[in-house]
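Trainee: Everything below, folded, please.
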Amino acid sequence: MVGAPVVWSLVTGAPAPLQRLVLAVDGPSGSGKSSVSRRVARVLGLGVLDTGAMYRAVTCAALDRGLDLADADAVAALARAAQLEQSLDPERESVVIDGTDVTTAIREPRVSAAVSAVATNLAVREELVARQRAVAASGGVVIEGRDITTVVAPDAPVRILLTADEGARVARRARELHGTADAQALAATQDLVVLRDARDSTVAAFTTAAEGVVEIDTSALGFDEVVQAVLDVVVARVPEAAAVLHPAEAAR
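Mentor: Now for the predicted structure:
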């Protein structure tokens, strides 16, 4: 049973040929799934749902309210009752929970360090997955996170797993968080990436491609190359997508 509804906002709708398209993207931390999904969504005129932001929003609210994250029932109750407002516009990230704008707060280290405790809460996952499936049912969206290709949108016409070796993933996240991938930054980021993936993998599948899921190893690829690889899969699976592609935008 889904609790309080999610209010989704999207500035522009998908082109007619893609209004029902769902692109499901899975991947571990640092694989590039969030940034790549946003660019792909922009190029195709689709919305984008960052499912990780949903778990982060619940985590942020729980921390702000002084909840013990080990109290699974209390955190699940918060998730069920939460009014989430999340923009699907790939140009504008916005996350509001129960009237509080947490768009910036959900990226704070305190939330990053605690989010796995919420993401591995099975009752929370059940609630948020139900909300994510409601978005998938509407179509015209890229949905990215974990368990997307197998649980949230297993019937999506395009399902992709972005992977990368551990070194590449840690370096990417270090540059994102610290602006550099020097030895100190790598050391500070290592556990954040590796331990979170280890904890999350106990309840979600995002390291091995299921049947019908296309795996793209991004370890040695630049950002634009990964975007192009994803777009190539989209066109191969949904040929009508070629008609709405904008090569200059895809390369920008």
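Trainee: Every contact and neighbour count from this point should use C-alpha atoms.
Mentor: Noted.
Trainee: Roughly how far does residue 106 sit from residue 138?
Mentor: 26 Å (CA to CA, to the nearest Å).
Trainee: Neighbour count for those two, which is higher?
Mentor: Neighbour tally, residue 106 and residue 138, criterion other CA atoms under 10 Å: the higher count belongs to residue 106, 23 against 12.
Trainee: Which residue is the nearest non-sequential neighbour of the more buried one?
Mentor: Among residues not flanking residue 106 along the chain, residue 56 sits closest, at 5.4 Å (CA to CA, 6 or more residues apart in numbering).
Trainee: contacts for the helix or strand harbouring the one you found?
Mentor: Element membership for residue 56 (DSSP states H and E) is helix 51-64. Helix 51-64 has contacts (CA atoms under 8 Å, 6 or more residues apart in numbering) with 68-69, 75, 78-79, 82, 84, 95-97, 102, 105-107, 111-112, 114-115, 118-119, 128, 132, 143-146.
Trainee: Let's see this one next, to set against the first:
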Amino acid sequence: MGCNIAIDGPAGAGKSTIAKKVAKELSFIYVDTGAMYRAMAYYLLSQGIKGDEQEAIAEKCQGADISIEYKDGEQIVILNGENVNGVIRTEEVGNMASVSSANPKVREHLLKLQRTLAASNDVVMDGRDIGTTILPDAEVKIYLTASPETRAKRRALEYEQKGIACDINQICQDIVARDLRDMNREISPLKQAEDAVLVDSSEMGIDEVVNAILHVYRQKVQA
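Mentor: Purely as a prediction, here's the structure:
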């Protein structure tokens, strides 16, 4: 049986960055469920499917074979045999992932792999509903958040570092809209699990957040 750490929170809260560092500190496997949903979204977009075409999403999602591999300590997301790490982090893919992830068939298609990984390995898994739906029995549950303005600044900085032009006000509007959509979807809405520890990173650095989560882990698991 593996020890599971579930990190949930809204888009742009830094879940992936924090989860990777926590996993490295503990020598756990990092499972980025958001990347898996992004890979699915990228696949659907490549098939010419739009976010409002729920029936087409349900039908076509079955053609996406998505897996996770590790090479030299780096997580590689594989879609139908192809490494898609370099193409799944755009705003278009992110918005599609937010819409398509609410489709029951999409969630059903990916859920089995996620739970299988967690059942047999020590994992840190981050997403929107890990502690509430995917791993409800996780030993440690964290709800990581930050203000929309803080998240927009962080996202804009990422784009600037990559040389991508962006509008921070539009990014902030997209974040607020995505929060509302994720929190109000019928299936597995974004919310803090009753037994999750809230960590607001608006005024915290990365190392501070990592240390806060490691402290929770030590209290719950190593006590």
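Trainee: Once they're superposed, tell me the TM-score.
Mentor: In this superposition the chains share a TM-score of 0.88, using TM-score structural alignment, normalised by the length of the second structure; 218 aligned residues with a CA RMSD of 2.2 Å.
Trainee: hmm, back to that, after superposing, tell me the mean distance of the helix or strand that the helix holding residue 56 of the first structure is followed by to the second structure.
Mentor: Next helix or strand after helix 51-64 of the first structure toward the C-terminus (DSSP H and E): helix 72-81. Comparison of helix 72-81 of the first structure with the second structure after fitting gives an average deviation of 2.7 Å (mean CA distance after the TM-score superposition for the first structure).
Trainee: orientation of helix 72-81 of the first structure relative to helix 51-64 in degrees?
Mentor: Put simply, helix 72-81 of the first structure runs at 120 degrees to helix 51-64, going by axes from the mean of the first three to the mean of the last three CA atoms, to 10 degrees.
Trainee: residue range for the following helix or strand past helix 72-81 of the first structure in the second structure?
Mentor: Under the assignment DSSP H and E, the closest C-terminal helix or strand after helix 72-81 of the first structure is strand 84-87. Mapped onto the second structure using TM-score structural alignment, strand 84-87 of the first structure spans residues 66-69.
Trainee: and the matching stretch, how far from the first structure on average?
Mentor: Relative to the matching residues in the first structure, stretch 66-69 of the second structure has an average distance of 1.8 Å after the fit, by mean CA distance after the TM-score superposition for the first structure.
Trainee: Can you point out the buried residues in that stretch?
Mentor: 66-68 (16 or more other CA atoms under 10 Å).
Trainee: And these, which is closest to residue 207 of the second structure?
Mentor: Ranked by distance to residue 207 of the second structure (CA to CA), those are led by residue 68 at 26.0 Å.
Trainee: okay, now the closest residue to the closest one other than its chain neighbours: neighbour count?
Mentor: Using CA to CA, 6+ apart and skipping the chain neighbours, the partner closest in space to residue 68 of the second structure is residue 77 (4.9 Å). The number of residues packed near residue 77 of the second structure is 23, by other CA under 10 Å.
Trainee: so residue 77 of the second structure makes contact with residue 88?
Mentor: No - counting by CA atoms under 8 Å, residue 88 is not a contact partner of residue 77 of the second structure; they are 9.4 Å apart.
Trainee: Identify the residue range in the second structure corresponding to the one helix or strand residue 41 of the first structure maps to.
Mentor: According to DSSP H and E, residue 41 of the first structure maps onto helix 33-44. Using TM-score structural alignment, the residues of the second structure aligned to helix 33-44 of the first structure are 15-26.
Trainee: Narrow the contacts of helix 51-64 of the first structure to those in strands?
Mentor: Residues of the contacts of helix 51-64 of the first structure located in strands (DSSP state E): 84, 95-97, 143-145.
Trainee: Contact partners for residue 21 of the first structure?
Mentor: By CA under 8 Å, 6+ apart, the residues touching residue 21 of the first structure are 139-141, 156-157.
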